[in-house]
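# Pasting the sequence and the predicted coordinates here, then a few questions.
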Amino acid sequence: MTDLCEQPLGLLCEVARRELVHLLESLPGTKDLVVDATLLRPLDRIASMSLLQKHGCQRVIPLRLDSLHAIPWNENAHRRVYLLRSSLDMARLLAQHVRSSPDNRQIAVIWVDRRLVICERELERQGVYGLVESFELSISLISLENDLFSMEMPITTAQKDLLAPANA
């Protein structure tokens, strides 16, 4: 099977890969990557585990909304990077994880597709806003074949309503 990012229309995949690598490189040190379970497949399409390890990610840990336990920290990781969809539920779960983390560890979040104000407000309301570095990563189109794309990030009606005040 050929690498889908190397096909002519796979440039969108390559752009997403480079953007992810740039974000990981801007967060120095060893890190654990905690990924929203719904983003594991799209992440696998744009970045292999060896690529992630090359840029400092020691582990990739799936995160599910229904998981009630905290994720134990890796002794060797200086930082934890969350790759999450922008949603209020994910912001609440992130705040929970930040509050339960050791004081000497750094936390960053990469919001996939866009950073919503409601997520930042929830982090602020939970008292952890200043403890988390926030970034954005757009991976809305992912190449499945050389002429077929997946729109991984559909904008739902609820999300459109959240964005309406910002556009007004």
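In hand now; what should we look at?
# Going by C-alpha atoms from here, please, whenever you check contacts or count neighbours.
Fine.
# Which residues are in contact with the residue nearest to the spatial centre of the chain?
With distances taken as CA atoms, centre = their mean, residue 83 lies nearest the centre of the chain, 1.7 Å away. By CA atoms under 8 Å, 6 or more residues apart in numbering, the contact list for residue 83 reads 33, 34, 35, 36, 39, 109, 110, 111, 112.
# try it against this one:
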Amino acid sequence: MTGGKVDLTLIRESTRIDLVKLLESIPGPKAIVWDEQLAGAFGHVADFAFLRAHDVTKMFYISPNKLPQNTVQHVIFFSRPQTQLMDNINKQIRMEELQGGSGKEYHLWLVPRLTLLCERRLQEHGVYGTFTAVKELPLLLVRLESDLVSMELPLCFR
């Protein structure tokens, strides 16, 4: 391609399509528990109105604390593949189950990929089998403006 423009809206639309497929694979109301660093990037892909249109009714952050009171059956964790985040997800699931959340279905979507280290960490904690699904969402580039993208690979230049 010489002298032409790159249509960066295709990046956003591709990510939105992947996100819709994942959200629609889970029926009914759902809560998303965000890795705080991903929440900002996803804000450029899908705002709350978009998520609400796909039955997302609650949103929280991954932390070592228990999740706020909620009645949704499906809880989706969006996380980067980091062991500290896996430890916090473990704590949140354990506390949720202690408070009677055993009827809930948990889903883990890792951005941009699942790593063996994180998978093993969840297995060590004994919560890997708790997830109905563990999937990847390969969000590598985020369109910020019509002519500006953000590369979501913070370790790529180290």
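Nice, I can see it. Values in this document were obtained by computation on a predicted structure and should not be read as measured data.
# quick revisit: which ones among the contacts of residue 83 of structure 1 are found in strands?
Filtering the contacts of residue 83 of structure 1 for membership in strands, criterion DSSP state E, returns 33, 34, 35, 36, 109, 110, 111, 112.
# need the contact list for the closest residue to the fifth one other than its chain neighbours.
This means residue 109 of structure 1. The shortest distance from residue 109 of structure 1 to any residue other than its chain neighbours is 4.6 Å, reached at residue 82 (CA to CA, 6 or more residues apart in numbering). Residues touching residue 82 of structure 1, when contacts are defined by CA under 8 Å, 6+ apart, comprise 33, 34, 35, 36, 107, 108, 109, 110.
# cool, residue 28 of structure 2 as well?
Residue 28 of structure 2 is in contact with 55, 74, counting by CA under 8 Å, 6+ apart.
# Please repeat the previous calculation with a cut-off of 10 Å.
Under the criterion of CA atoms under 10 Å, 6 or more residues apart in numbering, the contact list for residue 28 of structure 2 reads 54, 55, 56, 57, 72, 73, 74.
# what ranges do the helices span in structure 2?
Defined through DSSP state H, the helices belonging to structure 2, from first to last, are 9-24, 36-43, 48-52, 83-98, 116-125.
# Residue in structure 2 paired with residue 88 of structure 1?
Matched across to structure 2, residue 88 of structure 1 falls on residue 83, judged by TM-score structural alignment.
# That match is in contact with residue 117, isn't it?
Yes. Residue 83 of structure 2 is in contact with residue 117 according to CA atoms under 10 Å; the separation is 7.4 Å.
# okay, these two: which has more neighbours?
Legend: neighbour count by other CA atoms under 10 Å for residue 83 of structure 2 and residue 117, higher for residue 83 (16 against 13).
# how much space between that one and residue 143 of structure 2?
Here residue 83 of structure 2 is placed at a distance of 27 Å from residue 143 of structure 2 (CA to CA, to the nearest Å).
# What is the burial count for the spatially closest residue to residue 116 of structure 1 that is not a sequence neighbour?
On the basis of CA to CA, 6+ apart, the spatially nearest residue to residue 116 of structure 1 that is not a chain neighbour turns out to be residue 86, at 6.2 Å. With neighbours defined by other CA under 10 Å, the count for residue 86 of structure 1 comes to 21.
# if we can go back for a sec, out of everything not next to it in sequence, what's closest to the match of residue 88 of structure 1?
Closest residue in space to residue 83 of structure 2, ignoring its immediate chain neighbours: residue 118 at 5.6 Å, by CA to CA, 6+ apart.
# what about that neighbour, how many residues close to it?
Burial of residue 118 of structure 2, expressed as a neighbour count using other CA under 10 Å, amounts to 20.
# do the same with residue 43 of structure 2
12.
# returning to what we had before: neighbour count and distance to residue 97 of structure 1 added to the contacts of residue 83 of structure 1, as JSON lines?
Listed next are the contacts of residue 83 of structure 1 as JSON lines, based on neighbours: other CA atoms under 10 Å; distance: CA to CA, whole Å:
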{"residue": "33", "neighbour count": "24", "distance to residue 97 of structure 1": "13"}
{"residue": "34", "neighbour count": "21", "distance to residue 97 of structure 1": "11"}
{"residue": "35", "neighbour count": "21", "distance to residue 97 of structure 1": "13"}
{"residue": "36", "neighbour count": "19", "distance to residue 97 of structure 1": "13"}
{"residue": "39", "neighbour count": "18", "distance to residue 97 of structure 1": "18"}
{"residue": "109", "neighbour count": "21", "distance to residue 97 of structure 1": "12"}
{"residue": "110", "neighbour count": "23", "distance to residue 97 of structure 1": "15"}
{"residue": "111", "neighbour count": "22", "distance to residue 97 of structure 1": "16"}
{"residue": "112", "neighbour count": "20", "distance to residue 97 of structure 1": "18"}
